[in-house]
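**Q** dropping the sequence and predicted coords here.
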Amino acid sequence: MRASITTSLFTALLLGFSVSALAQDSVALRVNGVPIPQAHIDFIVAQLKERGTPDSPELRAKIREDLIIKNLLLQEANKTAVSQDPAVQTELALSQQNIVLKGFVRDYQKTNPITDEKLQNEYERIKSTLQRTQYLARHILLKTEKEAQAVLAALKQGKKFESLAKQSADPGSKDKGGELGWAAAGDFVPEFAQALLALKKGQTTTAPVQTQYGFHIIRVDDTRNLPPPSLETIKDELRQELEALQLDQFVKSLRARAVVQ
């Protein structure tokens, strides 16, 4: 919380609010006679609300106290030549640039909004890629490759997978015949997922699959395709992606026209 408030305060100071232009009743408090505008407090509250921190009297009291401490330190800093330090000047200039750029991006997105039509078109374009295949798989986890090979040999001799699963090192599935429940390949570690993707319904791996957990014998009992999520459920995420893409294209167009010497 302290870091967030301090960051917002620093941002507010860099924005350079005009204190002298404020009416007397817009001053929230004075520190050694130096006015702190109510606008500073409101700005920080708004910044924190955007990050999920609700407004409250306790929050405002905390911001008020941080502003007092910050301004006391600034008053001491102004008694020195620290503000003329080249490194401080450079950092201040870069920070100001970043704040202006952030404001520009915000305004650019407002004047170039991603419409519902654009969202719908993009959703239709990628909808087929959003479908997920789930696998109903079983596995037997062994600590050594030798043990895994022995289980494979037993399977070839006609032993039931479910019975052999009782010797699995996975306590969560050994008493369920090794069943892992419905899951997408991406829900497993990469080596396991790769083996799963190579299997068809009813097939078992012909060799042990090594992962960080040990050696697996895997069988796929069934597969199913899940429908893609609705546009409504991914609307915000999709909008952000399109906004980023649009901004990237704008930046590239600026770069292409720029004269750099």
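**A** Noted; the coordinates are in hand.

**Q** drop to CA atoms for contacts and neighbour counts, all remaining ones
**A** Will do.

**Q** which parts of the stretch 51-200 of the chain are strands?
**A** Taking DSSP state E, counting those that start in this stretch to define them, one finds strands in the stretch 51-200 of the chain at 132-142, 179-184.

**Q** which elements pack onto the longest one?
**A** So that's strand 132-142. In terms of contacts (3 or more C-alpha pairs under 8 Å, 6 or more residues apart in numbering; DSSP states H and E), strand 132-142 is packed against strand 179-184, strand 214-226.

**Q** and residue 236, how far from residue 242?
**A** From residue 236 across to residue 242, the span is 10 Å (C-alpha to C-alpha, to the nearest Å).

**Q** dropping in the other structure now:
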Amino acid sequence: MKKTHIAFVLCALLAAGAGVAEDAKNTDSPDTLIATVNGTAYRLDVFRQFFMERLQAQQGGNDNPAFQQQVFDEFMGLIVASQEGDRRKLQDERNVLAALELDRMKVMSNAALSAMANEIEPTDKELKEAYEKAKEQATRTEYKARHILVKEEDEAKKLIKQLDKGTDFTELAKKNSLGPTGKEGGELGWFDPSQMVAPFSEAIAKLKPGTYTKEPVHTQFGWHVIELQETRKAEPPAFEDAKPQLTAVLKRQKIGQKINEMRSSAMVELNEEVVRLKPEDEAAPAVDAPKAD
């Protein structure tokens, strides 16, 4: 296929089914080919699947011509390399057969999970119960603080003494802090403590609004003097805003339960030559009996 034809094929890929253009709709058939390479035909649907897999790892839209060209070139490379595998008659190799079977299982598993998800529709009651539970778990304290970062502990101790004498925290930060927030007076804004390294989070959790650390706090970045300005309770999203995420969570939970039920009811005959089952008393670690005095 010549490169002048690639733009049309990719346009068909992106527009098919979206009502963008009539000629794109005409290509939306399971039998539509994207190319014939060395006499072998390749369906557009296969390329679409390959394109979507690559798109998931790509930041940005699928309308980037350079990205489209890159994916097409990769697909063509995949074609000629797989044809070489066929030429070498590698399809019957033991590891190739195992990999093909594993890939088939993964594809069928994903298709089944997707079909199961489409059949599940959580009730409003389930969604509201999940929302209330998530609200309780999401209730956390956020902090607004500022800090001064220096290299040496003694420097931090000197700054604390200046604060004790009433020196302005903002001015000290602007003059002394090595951190990127130094020029803003050390302002960190609002944050969740989990966003900070452990020693910093632990120190700020012990402070009351309007107070600062009386001892320098050491992290891998250096020595900190921290002032806590305010605290607040994080507000959870509204129910309607959280509904899509809650629906996805409940679907995953229900699918997980269904898979566990299927595993429990499955008739499994293990090959004991490769999977050795031990009775519980044999599998458990031996415990020495107490010795008589």
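**A** Everything's here; your move. Everything quoted here is computed from the prediction, not taken from an experiment.

**Q** could I get the TM-score for this pair?
**A** Superposed pair, TM-score by TM-score structural alignment, normalised by the length of the first structure: 0.71. Supporting alignment: 237 aligned residues with a C-alpha RMSD of 3.6 Å.

**Q** now the helices and strands packed on strand 132-142 of the first structure in TSV, with mean neighbour count and distance to residue 119 of the first structure?
**A** What follows is those, written out as TSV (neighbours: other C-alpha atoms under 10 Å; distance: least, C-alpha to C-alpha, whole Å):
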stretch	mean neighbour count	distance to residue 119 of the first structure
strand 179-184	16	26
strand 214-226	19	22
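
**Q** and the gap between the aligned partner of residue 203 of the first structure in the second structure and residue 136 of the second structure?
**A** Mapped onto the second structure by TM-score structural alignment, residue 203 of the first structure lines up with residue 211. Distance from residue 211 of the second structure to residue 136 of the second structure, counting by C-alpha to C-alpha: 29 Å.

**Q** those two: who's more crowded?
**A** Comparing residue 211 of the second structure with residue 136 by other C-alpha atoms under 10 Å, the one with more neighbours is residue 211, at 14 against 10.

**Q** residue 243 of the second structure contacts residue 125, doesn't it?
**A** No: with contacts counted by C-alpha atoms under 8 Å, residue 243 of the second structure stays clear of residue 125, the gap being 11.9 Å.

**Q** settle it for me: which of those two has more neighbours?
**A** More neighbours surround residue 243 than the other of residue 243 of the second structure and residue 125, with 17 against 9 (other C-alpha under 10 Å).

**Q** near residue 227 of the first structure, how many other residues are there?
**A** When neighbours are counted by other C-alpha under 10 Å, residue 227 of the first structure registers 12.

**Q** residues in contact with the residue mapped onto it from the second structure?
**A** Matched across to the second structure, residue 227 of the first structure falls on residue 235, judged by TM-score structural alignment. Residue 235 of the second structure makes contact with residue 139, according to C-alpha atoms under 8 Å, 6 or more residues apart in numbering.

**Q** can you give me the distance of residue 235 of the second structure to residue 222 of the second structure?
**A** Distance, residue 235 of the second structure to residue 222 of the second structure, by C-alpha to C-alpha: 33 Å.

**Q** how close does the counterpart of residue 193 of the first structure in the second structure get to residue 228 of the second structure?
**A** Aligning on TM-score structural alignment places residue 193 of the first structure opposite residue 201 in the second structure. For residue 201 of the second structure, the distance to residue 228 of the second structure equals 11 Å [C-alpha to C-alpha].

**Q** ok, residue 92 of the second structure next?
**A** 67 Å.

**Q** same deal with residue 57 of the second structure?
**A** From residue 57 of the second structure over to residue 228 of the second structure the distance is 40 Å, taken as C-alpha to C-alpha.

**Q** stretch 178-189 of the second structure: end-to-end distance?
**A** Span of stretch 178-189 of the second structure from end to end, C-alpha to C-alpha: 17 Å.

**Q** who's in contact with it?
**A** The contact list for stretch 178-189 of the second structure (C-alpha under 8 Å, 6+ apart) reads 143-151, 169-177.

**Q** selection in ChimeraX covering whichever of these are buried, please.
**A** Selection of buried members from the contacts of stretch 178-189 of the second structure for ChimeraX, criterion 16 or more other C-alpha atoms under 10 Å:
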select :143,144,145,146,147,148,149,150,169,170,172,173,174,176,177
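
**Q** for the first structure, which segments count as helices?
**A** For the first structure, helices defined by DSSP state H occupy the ranges 2-15, 38-50, 57-77, 86-111, 116-126, 145-156, 161-164, 190-197, 231-257.

**Q** any chance of TSV for those, columns distance to residue 182 of the first structure?
**A** Output for those, formatted as TSV (distance: least, C-alpha to C-alpha, whole Å):
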stretch	distance to residue 182 of the first structure
helix 2-15	41
helix 38-50	37
helix 57-77	45
helix 86-111	41
helix 116-126	24
helix 145-156	23
helix 161-164	17
helix 190-197	12
helix 231-257	22
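
**Q** returning to what we had before: which one of the strands of the stretch 51-200 of the first structure lies nearest to residue 199 of the first structure?
**A** Residue 199 of the first structure sits nearest to strand 132-142 of all those, at 9.9 Å, using C-alpha to C-alpha.

**Q** and stretch 146-164 of the first structure, which residues are buried?
**A** 148-149, 151-152, 161-162, 164.

**Q** what's the most distant pair in those residues?
**A** Maximum pairwise distance in these, criterion C-alpha to C-alpha, is 16.5 Å, between 149 and 162.

**Q** my guess is residue 204 of the second structure meets residue 231, correct?
**A** No: when contacts are counted by C-alpha under 8 Å, residue 204 of the second structure is not listed as touching residue 231 (10.5 Å).

**Q** how close does residue 259 of the first structure sit to residue 56 of the first structure?
**A** In terms of C-alpha to C-alpha, residue 259 of the first structure sits 50 Å off from residue 56 of the first structure.

**Q** who has more neighbours, those two?
**A** A direct count of neighbours by other C-alpha under 10 Å for residue 259 of the first structure and residue 56 places residue 56 higher, at 10 against 7.

**Q** if we can go back for a sec, for the strands of the stretch 51-200 of the first structure, give me JSON lines that also has distance to residue 68 of the first structure.
**A** Below are these laid out as JSON lines (distance: least, C-alpha to C-alpha, whole Å):
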{"stretch": "strand 132-142", "distance to residue 68 of the first structure": "54"}
{"stretch": "strand 179-184", "distance to residue 68 of the first structure": "54"}
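
**Q** can you tell which of the ones you listed is closest to residue 65 of the first structure?
**A** Among the strands of the stretch 51-200 of the first structure, strand 179-184 comes nearest to residue 65 of the first structure, with 50.5 Å by C-alpha to C-alpha.
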